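In: Turn this into a model:
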Amino acid sequence: MKKKLYLVRHGQTLFNEKNLIQGWCDSPLTDLGHKQAKAVRKWLDEHHIEPDSYYCSTLGRTEQTIEDITDKPYTRKEGLREFHYGNLEGEPIAKGNPGGKDPATMYVPYGGEARTDVEKRMVETLSEIMENDPGQTILACAHGACSFRFANAVDPIKAKKLRKFDNCIIYDFDYEDGKFILNDIINEHIQTLKPKTKSNISKMIDQ
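Out: Now for the predicted structure:
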């Protein structure tokens, strides 16, 4: 049976606003972040999409986002946490792409994760959700880097072609026979909710 997954990045946070590396450390949503999350809710309503189940990571910024998206209960999943950047977390994003290092493992010397480890846990976590949840339409709220790494792992050509890194973008996937197909990365609902200062988050995500 074909299922639908909507994978949403959390709304803008204080660290996003200040262009700081976030990872497993956390910061609250800004006023703009709450507006972005509520725009996801409006987009779902306008497209008559009613997810059967909701999931988020165990970090507070995704909980805040999903609580703006729905009033229904949700399940927290450790495997949906952001890429771990080790002791680089809290530093300016400009320090987050050390030159001359293999991008697949550049954060390991700092106590962070390898890219393949992030992809593996995201694929395992979302596959488990899609296989075991009885619902046909699932919405999961995660993070910028881990969501792109997941998309790149399951559908690399489309992930690179469609790539967008805005807060509260929506990855639209079909899931069938154990495979994810990326249909689109949607940001039409947040076109008027972009930050005044451009984020450098792509330095962390697009490795």
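In: Please make it C-alpha for all contacts and neighbour counts, starting now.
Out: OK.
In: Which residue comes closest to the residue nearest to the spatial centre of the chain once chain neighbours are left out?
Out: Ranked by distance to the mean C-alpha position of the chain (CA atoms, centre = their mean), the top residue is H143 at 2.8 Å. Excluding the flanking residues, the one nearest H143 by CA to CA, 6 or more residues apart in numbering is R9, at 4.8 Å.
In: Would you do the same for the sequence below? I want to compare the two.
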Amino acid sequence: MQGWCDSPLTPLGHAQARATKAYFEKRGIQFDKACCSTLHRTEETLKDITSMPYSRNEDLKEFHYGDLEGESTDLGCKKGDDLNTFYVAHGGESPKEVEDRVERAIRHLVEEDDAQSILIVAHGSNSFRFANRVEPKRARKMRKFANCVIYEYEYEDGTFHLLDVIDEHVKDIKDPIEKKSR
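Out: Below you'll find the model as predicted:
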């Protein structure tokens, strides 16, 4: 489990970020503002997607797994375990704490100025947690996505609406390291 443990972006991560950049460019999508978490891998991802200036926000960091950080996912929460308390018992966060933290960060970004289109580069678990906060029924139906999935939201009258979840640009990208070893 990676969580708050930082590591460099993998070759697969770079390939997915470049595919995300191509997706935006092909559709003429531009951003007024960009932000990423304070973990280096999101900064690398953001730099692969755009060269625009950006800010970093501590509250966009990944789900914190406590003393299970850096350990095998085999030690993580299993079906039947209570996700609301499992990682807290290990010094980590509950899903609600992650949702609160990420919502606070995103709400701050959208309310601090009149930017119409904001690129936020975060992490898989906290992106899902935010989607779960905004539209729980829809979020629970989502399948497991690759990294660099695009969650498109609208913010109107203080409320977020999940418009789309886009993975077509990354779903078929294979890990370049796996190709070399074959």
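In: what residue of structure 2 takes the place of the residue nearest to the centre of structure 1?
Out: Aligned against structure 2 by TM-score structural alignment, H143 of structure 1 finds its counterpart in H123.
In: ok now stretch 99-117 of structure 1, how far from the chain's centre?
Out: Here stretch 99-117 of structure 1 is found 19 Å from its chain centre; the criterion is CA atoms, centre = their mean, to the nearest Å.
In: Also stretch 140-157 of structure 1?
Out: Per CA atoms, centre = their mean, the centroid offset for stretch 140-157 of structure 1 relative to its chain is 7 Å.
In: Pull out the buried positions in it.
Out: For stretch 140-157 of structure 1, a neighbour-count test (16 or more other CA atoms under 10 Å) marks 140-155 as buried.
In: Please apply the same query to stretch 29-41 of structure 2.
Out: For stretch 29-41 of structure 2, the neighbour count (16+ other CA under 10 Å) marks 33-41 as buried.
In: Which of those fall within helices?
Out: Cross-referencing the buried residues of stretch 29-41 of structure 2 against helices under DSSP state H gives 40-41.
In: Please convert the buried residues of stretch 29-41 of structure 2 to CSV, extending it with distance to P11 of structure 2.
Out: Putting the buried residues of stretch 29-41 of structure 2 into CSV (distance: CA to CA, whole Å) gives the following:
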residue, distance to P11 of structure 2
K33, 26
A34, 23
C35, 22
C36, 19
S37, 20
T38, 20
L39, 17
H40, 14
R41, 11
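In: Report the contact partners of R56 of structure 2.
Out: Contact analysis of R56 of structure 2 by CA atoms under 8 Å, 6 or more residues apart in numbering lists 35-38.
In: That one corresponds to which position in structure 1?
Out: That one, R56 of structure 2, aligns with R76 by TM-score structural alignment.
In: What of C148 of structure 2?
Out: Match for C148 of structure 2 (TM-score structural alignment): C168.
In: Its match should be in a helix, yeah?
Out: No: counting by DSSP: H, G, I helix; E, B strand; the rest coil, C168 of structure 1 is not part of a helix but coil.
In: Surely it touches V8?
Out: Yes: using CA atoms under 8 Å, C168 of structure 1 is in contact with V8, at 5.7 Å.
In: ok, those two, which is more surrounded?
Out: C168 (30 against 27; other CA atoms under 10 Å).
In: Please list all residues in contact with the closest residue to that one other than its chain neighbours.
Out: Closest residue in space to C168 of structure 1, ignoring its immediate chain neighbours: R9 at 4.6 Å, by CA to CA, 6+ apart. Taking CA under 8 Å, 6+ apart, we find R9 of structure 1 in contact with 62, 141-144, 147, 166-170.
In: in structure 2, which spans are helices?
Out: Using DSSP H, helices in structure 2 cover 11-26, 40-49, 83-86, 95-111, 124-134, 136-141, 176-181.
In: What lies in contact with the longest one?
Out: Okay, so that is helix 95-111 of structure 2. For helix 95-111 of structure 2, contacts defined as CA under 8 Å, 6+ apart pick out 57, 59-60, 63, 83-84, 118, 126, 129-130, 133, 155.
In: Distance of the corresponding residue of structure 1 for G76 of structure 2 relative to E113 of structure 1?
Out: If you follow G76 of structure 2 across to structure 1 using TM-score structural alignment, you land on G96. From G96 of structure 1 across to E113 of structure 1, the span is 13 Å (CA to CA, to the nearest Å).
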